[in-house]
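[1] Show me the folded form of this:
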Amino acid sequence: MRTVYAFLLTSVDGYHADAGGGTEWFDIDEEFEEYSRSQEGQIDTIVMGRVTFEMMASYWPTPEAYAEDPVVAGFMNDLPKVVASRTMSEHAWGPTTFVPDGIAEHVRSLKEKPGKDIAIFGSSTLVAELLPTGVVDEVRIIVNPVALGQGQSVLGGLAGPVPLRRTGLREFDGGNVLLTYAPVLD
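    Predicted coordinates:
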């Protein structure tokens, strides 16, 4: 069975975006880029919510993205994407499947098929929805050394506590810290 992991970015005070929805505050250094590139060979499917999808679709297919990071641009553009959305049903950035309802069941069915890991990039609202269902096997959170004071909570909307067990810790030289957790579900 394939592993489904969520990959989230947060400030030290728990926000994935500032009060205006921006993420420009996040420090992306070379070590972070190397970690991002290392996911290329591990995954063959990307899952996102609509907001994250639209943000990524506006950047990754551009010449600027290919110039700045051809490896990540390559897999972001080429891999199949699954998008949880009730308002979108098609988009030029493909290959993409839109799932209006039943995203947990859809991801669970993908998980049971042969293949590499499935990554949920960003999409903290979607992760908050999926985490209690047991479909997410691992949560990887990069904590950036900045306090925003206000913003959008990294797992805002979580419908109750989900116990997690830390399975990994990596400190990046630039100050980012990667925390890896596995849900502890009954």
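
[2] Please count neighbours and contacts with C-alpha atoms only from this point.
    OK.

[3] what's stretch 50-58 in contact with?
    Identification of contacts with stretch 50-58 by C-alpha atoms under 8 Å, 6 or more residues apart in numbering yields 83, 84, 85, 88, 93, 121, 122, 123.

[4] so which of these would you say is closest to residue 103?
    Taking C-alpha to C-alpha as the measure, residue 103 lies nearest residue 84 of these, at 6.2 Å.

[5] Can you give me the neighbour number for that closest one?
    Residues near residue 84, counting by other C-alpha atoms under 10 Å, number 25.

[6] returning to that earlier point: which among the contacts of stretch 50-58 count as buried?
    Buried members of those, counted by 16 or more other C-alpha atoms under 10 Å: 83, 84, 85, 93, 121, 122, 123.

[7] next up, for comparison:
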Amino acid sequence: MRALVSFVMTSLDGYYEGPNGELDWANVDGEFFEFSNRQDAYIDTLLFGRAGYEHMAAYWPDATDADPEVTAFMNSVEKVVVSSSLDQVEWNNATLARGGPAETVTALKQRPGKEIALFGSVRLTASLLELGLVDELRVMVNPVLLGGGASLYASLHQRVRLELRQTRTFHSGNVLLTYRPA
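    Next up, the predicted model:
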């Protein structure tokens, strides 16, 4: 069975976007893009909620300031969007899931292939964590304090215990924390 991994970036004070929705604080450099390319090699499907999809689809098709390999991956990989409010998706290789999140993830996990990844989409990640459908949580903590914004897991409705599997410190000061649900 395929694994579902979630990758999110956060500030040290726990925000995934700033007070005005800004994402310009992310600490990305060559080492980060090298990590991204290695991570992407194990992924063949991306899963998004509506907000995550809209953000990514607005940026990646015309991205010029990112690593070319990461850009090519983001624009070519299969993308599945779980949303009850979208009528269509237009980003290359994107499809709109017709079932709910649990049904969609269960069906995706049963298909042959590599990992399924959630990039961003924190509300969808929270709901899938509560359902026990996330196999691994990768949290990239950036060395910045935003002082406000959207809290990383504010949409959780219950406690989710995690087991730390690995840490990695980047030269930039980013720290990758890898967890599995306990």
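
[8] now what about the TM-score between them?
    The pair, once superposed, lands on a TM-score of 0.95 when counted by TM-score structural alignment, normalised by the length of the second structure; 182 aligned residues with a C-alpha RMSD of 1.3 Å.

[9] Enumerate the positions of stretch 157-168 of the first structure that are buried.
    Counting neighbours by 16+ other C-alpha under 10 Å, stretch 157-168 of the first structure gives residue 158 as buried.

[10] How about stretch 12-20 of the second structure?
    Buried positions in stretch 12-20 of the second structure, judged by neighbour count with 16+ other C-alpha under 10 Å: 12, 13, 14, 15, 16, 17, 18.

[11] Just those: which are in helices?
    Among those, DSSP state H puts none in helices.

[12] The spatially most central residue of the first structure and residue 173 of the first structure, how far apart?
    Closest to where the C-alpha atoms of the first structure average out (C-alpha atoms, centre = their mean) is residue 121, at 1.7 Å. Separation of residue 121 of the first structure from residue 173 of the first structure (C-alpha to C-alpha, to the nearest Å): 23 Å.

[13] circling back: same list, the buried ones among the contacts of stretch 50-58 of the first structure, but as JSON lines with secondary structure please.
    Shown next, in JSON lines, are those (DSSP: H, G, I helix; E, B strand; the rest coil):
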{"residue": "83", "secondary structure": "strand"}
{"residue": "84", "secondary structure": "strand"}
{"residue": "85", "secondary structure": "coil"}
{"residue": "93", "secondary structure": "coil"}
{"residue": "121", "secondary structure": "strand"}
{"residue": "122", "secondary structure": "coil"}
{"residue": "123", "secondary structure": "coil"}
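
[14] Out of the residues you listed, which comes closest to residue 71 of the first structure?
    residue 121 (16.0 Å).

[15] Aligned counterpart of that closest one in the second structure, please.
    Counting by TM-score structural alignment, residue 121 of the first structure corresponds to residue 119 in the second structure.
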